[in-house]
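1. Only the shape, not the letters, is given here:
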């Protein structure tokens, strides 16, 4: 696939995206099976602030949705909903990897013995559901619709095409109040919109509201991964839809969120239009597609900026009390 694609000469290869797990989907599968979270996935995506994150590669590579600080964000995600989590990550080429691999195997088996699955990175987030010590394998599922477990030999745990390994297990719960969870999730939404992820080099990635400027520049220059752009927008369209659903539901506890809910609903509608434009066949006039996409990206930025501003107005005091780091908890 050629990453240097001219919008005026290249259309997206449209294909059904595979139903794979995002981190929030994998987390929801485990916690709902455990009985620790009984609300829809959109509520977990909102309460953990996962649906509010936006990070993109400046050439819109398909790794954009998973380009963020897993350790930091997943720790906060679990804490926000009152779950005690343990996790570890690193590079498989490190000389200490075999030691970490053995510890991961022990930790995951222990969690499974207690009736709790584990999240593992296997070039996407997957859920470990069981193991067979005699065969030295784990069983895992890699999509929300999967029922039969795939096999992962112990020796292959963490050995991915990408150089990273990661796992997270859940050890218990602590009491937290729904109003506080909702309030904190929207503070985190502001943080994700305004602060660049320090793990990502700014020369290659853009985060939050600044991601829209990077997307716009990619479309104007024509130097971007068309299939990656399609996958990225499909993923974030789901996130924006969940943000809208979550905010609308949160209005039941906090009616003052009504304006914010309308902004996110508008944002979700704009993302649907963007994915439709990216799916157009080659018969569409190139100049029309070029103008329409740029207009939609700018509309999305305005809608998201309006949503964040409305949250800032509602939570001005707690946000300002965190001085220069709104992400502090």
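-> Received it, and whenever you're ready, just let me know what you need. Everything quoted here is computed from the prediction, not taken from an experiment.

2. switch to C-alpha atoms for all contacts and neighbour counts from now on
-> OK.

3. Name the residues that touch stretch 73-80?
-> For stretch 73-80, the external contacting residues (Cα atoms under 8 Å, 6 or more residues apart in numbering) are 47-50, 84-85, 181, 184-185.

4. here's the one I want to compare it with:
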């Protein structure tokens, strides 16, 4: 018998993980704010990586997904269970069997599941009789199917399934401040996928991007995808800071900066998407503007030092 989550629809606008998370949470009644607030509060809008050759993978190569997505969701009070790995691992079939049971249970509760197809997509139903999952890729309203036997298999070596367990309320100010800490960390961290150094993050991402445009020989679709994704992130951040400013008055100085960044990127998308020279010149200006914004954010954080951070869920902390 076919089981589905009612009202779970989405389209590609932001990073696909953000699009999927927003769709799943909204359909489950766990989120009611605009998507740009989700993108900002989770810190996902600040994640910005670029491959030296401007490959399309730049947009999702912002780190190890479990380590990136779990804290992002937890910052808005969302608890997750994430299964991920390489399909070449001998234990993959066992993990797949276990996660598919949990996915069905989640759908029965009215909560969709985020998975990597690629890119990130949403499973919103299943049918045990036909042995299929029903999912949406955000490109159209067409219902797509994934055979149980093929779950986790795609043209990349990775598989990923993200289940939402529930939500707790968090202090709004703490959420915003933690998103600002994420902003600075993303800007100052040069490499998010070590030991690889061909993908730069934050400031280095701009340098890689500008160098590739000036040198030539880059991936044309990747260049277009990176530009459209970055433009959407700046638009989200402009709106996010506008709404977050009442919580932290100093953010009012950042709103105009991201307004200028938003306008700059929208102009590039609308009028110069095929002009590498014009893009490189504008991106140098954008990089300087973002550094100015980060200086403002650092000043805000200096006035709101972090309290003792909670013990990491995994890591080197000894048992007590």
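-> Structure received. It should be emphasised that the depicted structure is a prediction, and the values quoted were computed from it without experimental measurement.

5. re the thing from before, using PyMOL, define a selection of the buried residues within the contacts of stretch 73-80 of structure 1.
-> With 16 or more other Cα atoms under 10 Å as the burial test, the buried ones among these are selected in PyMOL as follows:
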select buried, resi 47+48+49+50+85+181+184+185
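
6. how about the contacts of stretch 73-80 of structure 1 in JSON lines, adding secondary structure and distance to residue 162 of structure 1?
-> Converted to JSON lines, the contacts of stretch 73-80 of structure 1 look like this (DSSP: H, G, I helix; E, B strand; the rest coil; distance: Cα to Cα, whole Å):
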{"residue": "47", "secondary structure": "helix", "distance to residue 162 of structure 1": "29"}
{"residue": "48", "secondary structure": "coil", "distance to residue 162 of structure 1": "26"}
{"residue": "49", "secondary structure": "coil", "distance to residue 162 of structure 1": "26"}
{"residue": "50", "secondary structure": "helix", "distance to residue 162 of structure 1": "22"}
{"residue": "84", "secondary structure": "strand", "distance to residue 162 of structure 1": "28"}
{"residue": "85", "secondary structure": "strand", "distance to residue 162 of structure 1": "24"}
{"residue": "181", "secondary structure": "helix", "distance to residue 162 of structure 1": "34"}
{"residue": "184", "secondary structure": "helix", "distance to residue 162 of structure 1": "33"}
{"residue": "185", "secondary structure": "helix", "distance to residue 162 of structure 1": "30"}
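
7. Can you identify each of the strands in the stretch 101-250 of structure 2 by residue range?
-> 113-116, 120-127, 132-136, 144-147, 158-167, 199-201 (DSSP state E, counting those that start in this stretch).

8. So which of the ones you listed is the most surrounded?
-> strand 199-201 (a mean of 26; mean count of other Cα atoms under 10 Å).

9. whereabouts in structure 1 does that strand align?
-> Using TM-score structural alignment, strand 199-201 of structure 2 lines up with residues 205-207 of structure 1.

10. after superposition, how close is that stretch to structure 2?
-> With mean Cα distance after the TM-score superposition for structure 1, stretch 205-207 of structure 1 departs from structure 2 by a mean of 0.4 Å once superposed.

11. which position in structure 2 aligns with residue 40 of structure 1?
-> Checking with TM-score structural alignment, residue 40 of structure 1 has residue 34 as its match.

12. That match: neighbouring residues, count only.
-> The number of residues packed near residue 34 of structure 2 is 13, by other Cα atoms under 10 Å.

13. What of residue 91 of structure 1?
-> 16.

14. need the contact list for the aligned partner of residue 128 of structure 2 in structure 1.
-> For residue 128 of structure 2, the aligned position in structure 1 is residue 133, judged by TM-score structural alignment. Contact analysis of residue 133 of structure 1 by Cα under 8 Å, 6+ apart lists nothing.

15. before we move on, what about residue 39 of structure 2?
-> 18, 45, 236.

16. And the last one, how close does it get to residue 46 of structure 2?
-> Okay, so that is residue 236 of structure 2. Counting by Cα to Cα, to the nearest Å, the separation of residue 236 of structure 2 from residue 46 of structure 2 is 10 Å.

17. shared neighbours, those two?
-> With Cα under 8 Å, 6+ apart as the test, residue 236 of structure 2 and residue 46 both reach residue 40.

18. which residue ranges form the helices in the stretch 201-329 of structure 1?
-> For the stretch 201-329 of structure 1, applying DSSP state H, counting those that start in this stretch gives helices covering 210-221, 226-250, 258-278, 286-314, 316-321.

19. chain center to the first one: distance?
-> I take that to be helix 210-221 of structure 1. Put simply, helix 210-221 of structure 1 sits 20 Å off its chain's centre (Cα atoms, centre = their mean, to the nearest Å).

20. just the third one next, same as before
-> Put simply, helix 258-278 of structure 1 sits 17 Å off its chain's centre (Cα atoms, centre = their mean).

21. what's the neighbour count on residue 100 of structure 1?
-> Counted with other Cα under 10 Å, residue 100 of structure 1 comes out at 18.

22. Likewise for the one 10 residues further on?
-> Residue 110 of structure 1 sits with 14 neighbouring residues when counted by other Cα under 10 Å.

23. That one corresponds to which position in structure 2?
-> Under TM-score structural alignment, residue 110 of structure 1 pairs with residue 105 in structure 2.

24. could you measure that match against residue 163 of structure 2, distance?
-> Applying Cα to Cα to residue 105 of structure 2 and residue 163 of structure 2 gives a distance of 10 Å.

25. Same check on residue 157 of structure 2?
-> 21 Å.

26. swap in residue 262 of structure 2?
-> Counting by Cα to Cα, the gap from residue 262 of structure 2 to residue 163 of structure 2 is 33 Å.

27. okay, now the aligned partner of residue 257 of structure 2 in structure 1: neighbour count?
-> Under the alignment (TM-score structural alignment), residue 257 of structure 2 maps onto residue 263 of structure 1. Number of residues near residue 263 of structure 1 (other Cα under 10 Å) recorded here: 23.

28. same question, residue 72 of structure 2
-> 22.
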